[in-house]
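Engineer: Provided below for reference: sequence and predicted model.
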Amino acid sequence: MTEILILYYSRFEATAAMAELIAHGVESVEGASARLRTVPPVSTVCEAVADDIPASGPPYAERDDLLACDGLALGSPTRFGNMAAPLKYFLDGTSDLWMSGALAGRPAAAFTSTASLHGGQEATLLTMMLPLLHHGMFLVGLPYTEETLRSTTTGGTPYGPSHYAGADSDRPVDEDEARLCRALGHRLTEAALQLARGRR
């Protein structure tokens, strides 16, 4: 069974909705499963400690989730053209995996959601790719053979799926954005399968 880890942070559920759609794309490939994981918020109060289990949604990610995956989809809302601090904090704790090369040679992708249409979607996706490159992962994007990239008027980039959530973060993922999320999940899984065949 090929397992794709979909690791994300979501504040207003838009990125979580995208993660679910990417999981559908992963599981559209025979013999593949998606593992959804999130990260806790980062507090400005030093004494604040998050519960070990989130109140809702998937469990918090652990180091072993990364070790076990055959591919990784990384998702975050945009924060000034960059990933949100909670996801960056989690990634900053993976230096032992970087040192050992544990993730090298596996495929990875990124996805994001923004409150404004031109709120740094592509910059966020590109900055999310930097730690993936440092880990030696192969980046997977969305080629223009995905026709939806030519027609979408909201989210969607060749660097990965994106979503325009609106100023109040209440705009649902539209059909174009959903199609691109599913396409990325499918494409990432196919890449993982091909790489696994090449290692045999």
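Structural biologist: Arrived safely.
Engineer: rest of the way, CA atoms for contacts and neighbours
Structural biologist: Noted.
Engineer: Name the nearest residue to the residue nearest the centre of the chain, sequence neighbours excluded.
Structural biologist: The centroid of the chain falls nearest to residue 74 when counting by CA atoms, centre = their mean (2.3 Å). Spatial nearest neighbour of residue 74, chain neighbours left out: residue 110 (4.7 Å); criterion: CA to CA, 6 or more residues apart in numbering.
Engineer: Then residue 23?
Structural biologist: residue 34 (5.4 Å).
Engineer: Mind giving me the packing neighbours of the strand or helix carrying the one you found?
Structural biologist: Counting by DSSP states H and E, the element that carries residue 34 is strand 32-38. The contact analysis (3 or more CA pairs under 8 Å, 6 or more residues apart in numbering; DSSP states H and E) places strand 32-38 against strand 2-8, helix 14-27.
Engineer: what's the helix or strand containing residue 128 packed up against?
Structural biologist: Here residue 128 is covered by helix 121-134, with elements defined by DSSP H and E. Here helix 121-134 touches strand 107-114, strand 138-139, going by 3+ CA pairs under 8 Å, 6+ apart.
Engineer: change it to 10 Å
Structural biologist: strand 71-77, helix 85-92, helix 95-100, strand 107-114, strand 138-139, strand 162-164 (3 or more CA pairs under 10 Å, 6 or more residues apart in numbering; DSSP states H and E).
Engineer: Tell me the buried residues in that helix?
Structural biologist: Neighbour-count burial for helix 121-134, counted by 16 or more other CA atoms under 10 Å, picks out 121-126, 128-129, 131-132.
Engineer: Make sure residue 150 is actually in contact with residue 180.
Structural biologist: No - taking CA atoms under 10 Å as the definition, residue 150 is not a contact partner of residue 180, at 11.3 Å.
Engineer: okay, pairing it with this:
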Amino acid sequence: MQEILVLYYSHRGSVRALAEVIGRGIDSVPGAAARLRTVPRISAVCEAIEADIPERGAPYAEMSDLEECIGLALGSPTRFGNMSAPMKYFLDGTAGPWLSGALAGKPACVFTSSASQHGGQESTLLSMMTPLLHHGMLIVGLPFSEADLTGTTSGGSPYGATHVAGKDENTRLTEEEKRLAFAMGKRLAETALKLAPQ
């Protein structure tokens, strides 16, 4: 079984909900399994301020998770059109895998959630792609052959799966958002298995 890392930061649960559906999409592909991991919140001085083990959800990511998996789904809430500070802090610490080329040639996709429809989702997705391109990863998006991409009135983008949480930060994904997240996980897994060393 080949594992694909689903790495996310979620403050109120929306990104975690997307991560879980993406994981189910990965698990639907024979020979692939999702490995869910998260990153801790950080303080204003950029030090981890969470317990060593999360109270709920996925365990915290380690560099070995990046190196061992054959693909990566990366998720973060939208923060003023950019990824969240905890995810940026984690990615800034990936010089080791960058120097060794551990991620080069592996496929990756990105996903996000925002409180508002025009909250900067696509610029957030693009901001998460930049460090992945520096690692030499191959970006996998959502093609318009996914019918929900043209019919959704909530989340969804060719750049990656998204969710519009609303002002109450509702974590309930719409049916279109679920189908798009599942499709993205499945597409990432199929691509990763084709590219993985035999």
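Structural biologist: The structure has been received and is ready for your questions. Bear in mind the structure is a predicted one, so any value in this text is a computation, not a measurement.
Engineer: re the thing from before, in the superposition, what's the average offset of the strand holding residue 34 of structure 1 relative to structure 2?
Structural biologist: Average distance, strand 32-38 of structure 1 versus aligned residues of structure 2 after superposition (mean CA distance after the TM-score superposition for structure 1): 0.4 Å.
Engineer: neighbouring contacts of the next helix-or-strand element following that strand?
Structural biologist: Moving toward the C-terminus from strand 32-38 of structure 1, the next helix or strand (DSSP H and E) is helix 63-68. Helix 63-68 of structure 1 is contacted from outside by 2-7, 35-37, 72, 90-91, 93-94, 96-97, 102-103, using CA atoms under 10 Å, 6 or more residues apart in numbering.
Engineer: which bit of structure 1 covers the helix ranked longest in structure 2?
Structural biologist: The longest helix of structure 2 (DSSP state H) is helix 175-195. Aligned by TM-score structural alignment, helix 175-195 of structure 2 falls on residues 175-195 of structure 1.
Engineer: Return the residue of structure 2 aligned against the residue nearest to residue 74 of structure 1.
Structural biologist: So, by TM-score structural alignment, residue 110 of structure 1 is matched to residue 110.
Engineer: What are the neighbouring residues in contact with that match?
Structural biologist: Counting by CA under 10 Å, 6+ apart, residue 110 of structure 2 touches 6-8, 72-76, 124-129, 132, 139-141, 159-162, 184.
Engineer: what do you get if the cut-off is 8 Å, keeping everything else the same?
Structural biologist: By CA atoms under 8 Å, 6 or more residues apart in numbering, the contact set of residue 110 of structure 2 is 73-75, 125, 128-129, 141, 159-161.
Engineer: which one of those sits closest to residue 196 of structure 2?
Structural biologist: Looking at the contacts of residue 110 of structure 2 and their distance to residue 196 of structure 2, the nearest is residue 73, at 15.6 Å (CA to CA).
Engineer: residue contacts, residue 189 of structure 1?
Structural biologist: 2, 4, 26, 29, 32, 71.
Engineer: Of those, which are still contacts in structure 2?
Structural biologist: With both residues aligned by TM-score structural alignment, their matches' CA atoms under 8 Å, the contacts of the contacts of residue 189 of structure 1 that structure 2 also has are 4, 26, 29, 32, 71.
Engineer: now the helices and strands packed on strand 32-38 of structure 1 in CSV, with distance to residue 41 of structure 1 and mean neighbour count?
Structural biologist: Converted to CSV, those look like this (distance: least, CA to CA, whole Å; neighbours: other CA atoms under 10 Å):
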stretch, distance to residue 41 of structure 1, mean neighbour count
strand 2-8, 11, 25
helix 14-27, 14, 24
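Engineer: a markdown table please, covering the ones you listed and showing distance to residue 63 of structure 1.
Structural biologist: As requested, these are exported to a markdown table (distance: least, CA to CA, whole Å):
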| stretch | distance to residue 63 of structure 1 |
| --- | --- |
| strand 2-8 | 11 |
| helix 14-27 | 19 |
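Engineer: For residue 51 of structure 1, find the nearest of the ones you listed.
Structural biologist: strand 2-8 (17.4 Å).
Engineer: contacts for that closest one?
Structural biologist: So strand 2-8 of structure 1 is contacted by 15-16, 19, 22-23, 26, 31-39, 61, 65-66, 68-76, 87, 189, 192-193 (CA under 8 Å, 6+ apart).
Engineer: Using neighbour counts, trim these to the buried set.
Structural biologist: Applying 16+ other CA under 10 Å to the contacts of strand 2-8 of structure 1 flags 15-16, 19, 22-23, 26, 32-39, 61, 65-66, 69-76, 87, 189, 192-193 as buried.
Engineer: give the contact list for residue 34 of structure 1.
Structural biologist: By CA under 8 Å, 6+ apart, the contact list for residue 34 of structure 1 reads 3-6, 23, 26-27.
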